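Visitor: Provided below are the primary sequence and the corresponding predicted coordinates.
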Amino acid sequence: MNNRDLVDRARHVGLSMRWRDAAGQIHRVSNESVRRLLAVLEGHGAPVAAGLPPMIVTVMGQLTPLSLPDGTQATDFRLETETGEVVEGPLRRIRGRPALPPFRSCGYHHLSIGPHATTLAVAPPACPTIDARMDGAGGMRPWGVGAQVYGLRTPGDGGIGHLGAVATLSRLAAARGADALAISPVHAMFAARPDQYSPYSPSSRLFLNVLLADPLAVFDTATVQAAALRNGRAYVDTVRMLEDAPLIDWPQAAARRYELLRRLYEERIVPHPPAELAEFRKMRGVALEQHAVFETLHAYFSTRGGRGGDWRQWPVAMRRPDSPEVARFAYEFASDVNFHVFVQWLAARSMEQACGAARAVGMRIGLVADMAVGVDPTGSECWSRQQEFLVGASIGAPPDALSPVGQDWGLTTFSPAGLRAGGYRAFIETVRAGLAHAGGIRIDHVMALERLWVIPQGGTSAEGAYLSFPVRDLMRLVALEAARANAIVIGEDLGTVTSAFRTMAHKHGIMGMNVLFFERTPQGAFRPPVTWSANATAMTTTHDLPTVAGWWQGTDIDWRVKLGQMAPGVDGVTLKDERENDRTALWAAMTTSSAGPAARRKPGAEKPPATAAGAARVVDEAIGFVARAVCPLAVIPLEDLLGLHEQPNLPGTTSGHPNWCRRYPGMTATVLSGVDARRRLGRLRAGRSS
């Protein structure tokens, strides 16, 4: 193969041969890396020999240019809308090309042109706005709280926070004026792999993490308590110990949770299966059955050798969800399959009730769900949809100053060709699942709608390349699904983002994120909140960043020094010196009474020391500062409302730091009642009222 052929093939699948780093330097992807990636990319979504593509995506009110199959003589179209309305007429012409006239009815419609048929997705121009969700109500600009679901505490929760606590927190936050509660991802994980608990490394984004299900969503308190007691004294003692611990012991707590769920299932569900469970199973169809079968297969093979956790190492017949051998296995292990259907129903009921609680108490946005950027290639979603995912490649980030060898997240993503060949089914259903019980969704690493760094299996991140995605179609589909759910969309757009992408996201109503630590001028000064974006959500921090108290005290630096997680040539002393300069700059910005030339310092605005007491003052000021942002929504993580100094996750670490294990202090029912939390909520409300 000559180099010209390689370049042409790479361009055809959307693979870039060159990439620009943060310093502006151009790098070329090696021919060997391109060949290895092509071996994966060219195996998905074979082009259709004739006919229209499986889906055409357009925007209401716009002409839609078409590429008709060769030999098509038809000059008319026929459109049958979702509601059964039929529209017929002649095709138009745009610069010599056939085109559909503008349509006003959003949705997924059946389009026929001569002998050819397809689905026409007509999207609104943009996602619903914050104003639309607020019903035009005046007064205080909306704000919300962010929380890690697993970290919430409820009596009897067994050591893992659940969606019942989310409902409780919704009611508490709403009573204090909140209109939104942003939660960590609730995607399905692996029942047989409790040591994999990062919410951003799911088995499937189509289903829920059953460890977050609240048994009280279906059973009464007496039934749940009786089932726990029947598990024995050792079980009860262990659960009590797990509930009191500051960190989650995921393997232990998961095992105890499954013991309880299995007993409830066998004693209360098997003898008298609820009609609602049967209806849920029917409505979720083949996808739910395949997920339940996968969980059963995964547990079966995980006990039979180290490679059993990866379906790609299973016997060949078991690698295809539609094989006769898988069907026989599902029949033989029907009881286990049925159990996994039950726990998904329980989780769905829990999520539905949490969402309902938020709306019932007056939250005008409600829950804001979180959608991970990818899935574990050994998980349920990839097993059941192999042609729609790049199961032979992983995603991550190219080498940069902070990570000289780059990043491999251990996840995979959609195949662009597979998406098109499947009529974008996989993408639509993923977004729809995230919005099923929410008033909004946060899309992690939203730049993935445009491009992702993909790495050949077994290779290093440095051997990766950027892969392009059909960003225009994907953004339109996000807008369509958001409109159908009447939900807002927030895109995690931190890091290197092109101005063209931001412009397109803004056009489609996808809000970005303005995070305090990153809102700085080129000279290093912190930007006043009046200059932040009117198309973003204002935040003090995120789960991947230090809390305000931790940042002020340098807790994150201490962790990086301890774990040796520093860029080459940088040591702890340098980082602490830089942080002191940053503290001075942040305090100056927060204590300036106006942004104009006559700006004055607030009385008593001497910079606090980098101690716990000093950090408490800074947290107050930071929340008030962020609350004044012009952003249409502000979300303050519970960690900052409580003044905590440890962050939920330290990126780049898989051991040494207790990622995704921290529990909030105190019970959820009283978590916002403390003096500090009430004072900070007052600062937040005041800032949003200004």
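Guide: Sure thing, it's come through. Numbering: from 1, shown residues only.

Visitor: from here on, contacts and neighbour counts on C-alpha atoms
Guide: Will do.

Visitor: wait, R583 touches G550, no?
Guide: No. Judged on Cα atoms under 8 Å, R583 makes no contact with G550 at a distance of 11.9 Å.

Visitor: the two: which has the busier surroundings?
Guide: G550 (25 against 20; other Cα atoms under 10 Å).

Visitor: show me what the helix or strand containing the more buried one is packed up against.
Guide: Here G550, judged by DSSP states H and E, is contained in helix 548-553. When contacts are defined as 3 or more Cα pairs under 8 Å, 6 or more residues apart in numbering; DSSP states H and E, helix 548-553 packs onto helix 612-627.

Visitor: if we go to 10 Å?
Guide: helix 555-563, helix 572-590, helix 612-627, helix 638-641 (3 or more Cα pairs under 10 Å, 6 or more residues apart in numbering; DSSP states H and E).

Visitor: just the ones you listed: most buried one?
Guide: A comparison of those by mean neighbour count, using mean count of other Cα atoms under 10 Å, puts helix 638-641 on top with a mean of 24.

Visitor: ok, and here's another one to check against it:
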Amino acid sequence: MDLEKLLYLQGVGNGFVDCDGHYHPTPAADRQAILQAMCHAELAATDGQLTADWVTQRIDLLDAAPWHNFLQPFQWSVADTPAIRFRCPQAYTGSLMLNITTERGISLELCLAVAQLPVVGDYYTDNRLYLERELQLAQFLSAEQLSAMLPGYHQLTLTAPDCPEGMNSATGEGVWMLSPRRSYGADLPQQLSRKPWGVSVQLFSLWSRQAGDSRRTGIPVKIGDFRVLAEFIRLMASKGADFIQLNPLHALPLQDVEAASPYSPYDRRRLHPLYISTSMCPEACHSDWQAELPNKMPTNNNGSLWIDYAAAFKVKVVELKALFRVFKRYPAQHPRRQAYARFIDEGGQDLQFYAVTQAQEVAAPWLKNADFYLYLQFVAEEQLAYCQALTQEYGMRIGLVRDLAVGAIGAGTEVRQHPQQFCTHASIGAPPDPFAPQGQNWG
């Protein structure tokens, strides 16, 4: 059983080098467990066991079988040098018809003389040599046609007059991604007389000293919110900053007070409600808002520099529920209610799934009302958009740069709604380094 070859084909490494230059081999059992997690669905027929027959079939599927098709299901190329690769037996020297349909609906056809295209790879299987050839589009298309090849995902169809011996079909289909050479190419150096610069901050740790506060007393231990971010934007813009890089602002599980890490999100498509600033919300300007607050508010100042997440939750929940009660009294024709309705329509089923699931799982003092969580997302998105607009108003060239968590918690709504998009039997992380000697687990 050539398990080592399969591990290589699946991309399962055999070790890593740590920050001190020492090599650490990955135990064989761990490598097999990774393979089983990657192929969990495919191993259903063998009850999860890496049998000899399954390993052989998997190797053939990954290594040899792709050569029996003209096109790979997916390939990519850089947009400024667009190229397409295809495979066929060495013995085939005829012509092929290539059709490219861009994601904007533009269609191009080319007739290819196979023998004239350069060979960039080969493979021998089933007593037959297969060649991989590359088509450089700049050699076959006009400047006008090349200009239509914009970055994006395009459809390819390659057809032979008759099915060559050794191929599964006379027609091959695949997706061709054209990517820019650089993911972000703003001409900032040409616009500015200096190199653009900015700062990286954790929004939850920002705080604003109130009048009369000393350096170490009166420091709010509540989570930094969008109001504090707006103040920070004004401050950094006055210093000439071009961007502010933020930690992930993803929604965290509201049913777990201590689940405060922005890198272990409940749903990366939603925002964490505790970043909402009540003072920035129109409902807080309504005369009824103060009346909705309890006579004795929870306190959230423990006199230290550390955030008391449990206390911060209690205060913010009370404030958010009061805002929601004011909002519910608006008539249907109120501009805020109409904007909210548009937000719900645009969010679709994904937003509804998050709100319904979060409402079912929260405990006191949260509301078990899905509309409440829809409202919180509406307000959070509104306030974040305001902060981004503020960066432009104050002259920042880039503005807010949001981080994206690599993973999401398995119990969260993002994974539960679309489990097929995740490897639910394994987690990803980082090996030990000086910052985290124990390594990191990102879910």
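Guide: Looks like it came in fine. All values reported here derive from a predicted model rather than from experimental measurement.

Visitor: can I get the helices and strands packed on helix 548-553 of structure 1 in CSV with distance to A182 of structure 1?
Guide: CSV is the format used below for those (distance: least, Cα to Cα, whole Å):
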stretch, distance to A182 of structure 1
helix 555-563, 23
helix 572-590, 25
helix 612-627, 16
helix 638-641, 10
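
Visitor: so which of those helices gets nearest H291 of structure 1?
Guide: Nearest of those to H291 of structure 1, taken as Cα to Cα: helix 638-641 at 32.9 Å.

Visitor: give the next helix or strand downstream of that closest one.
Guide: helix 675-689.

Visitor: how far out from the middle of the chain is that next one?
Guide: 28 Å (Cα atoms, centre = their mean, to the nearest Å).

Visitor: return the set of buried residues in that helix.
Guide: D676, A677, R678, R680, L681, G682, R683, L684, R685, G687, R688 (16 or more other Cα atoms under 10 Å).

Visitor: what's the helix or strand for the residue of structure 1 positioned farthest from its centre?
Guide: Centroid-distance maximum for structure 1: Q73 at 45.2 Å, with Cα atoms, centre = their mean. Assigned by DSSP H and E, Q73 of structure 1 falls within no helix or strand.

Visitor: show me the contacts for the closest residue to it other than its chain neighbours.
Guide: Excluding the flanking residues, the one nearest Q73 of structure 1 by Cα to Cα, 6 or more residues apart in numbering is G114, at 7.5 Å. Contacts for G114 of structure 1 (Cα atoms under 10 Å, 6 or more residues apart in numbering) come out as G51, T72, Q73, A74, T75, D76, F77, R78.

Visitor: if we can go back for a sec, quick one: which of the helices and strands packed on helix 548-553 of structure 1 is nearest L260 of structure 1?
Guide: Per Cα to Cα, nearest to L260 of structure 1 of these: helix 638-641, 29.1 Å.

Visitor: give me the stretch of structure 2 that that closest one matches.
Guide: Alignment of helix 638-641 of structure 1 against structure 2: no match, by TM-score structural alignment.

Visitor: show me how far that helix is from its chain's centre.
Guide: Taking mean C-alpha positions (Cα atoms, centre = their mean), helix 638-641 of structure 1 and its chain are 20 Å apart.

Visitor: what does stretch 209-217 of structure 1 give?
Guide: 19 Å.

Visitor: so which bits of it are buried?
Guide: For stretch 209-217 of structure 1, by 16+ other Cα under 10 Å, it's N209, V210, L211, L212, A213, D214, P215, A217.
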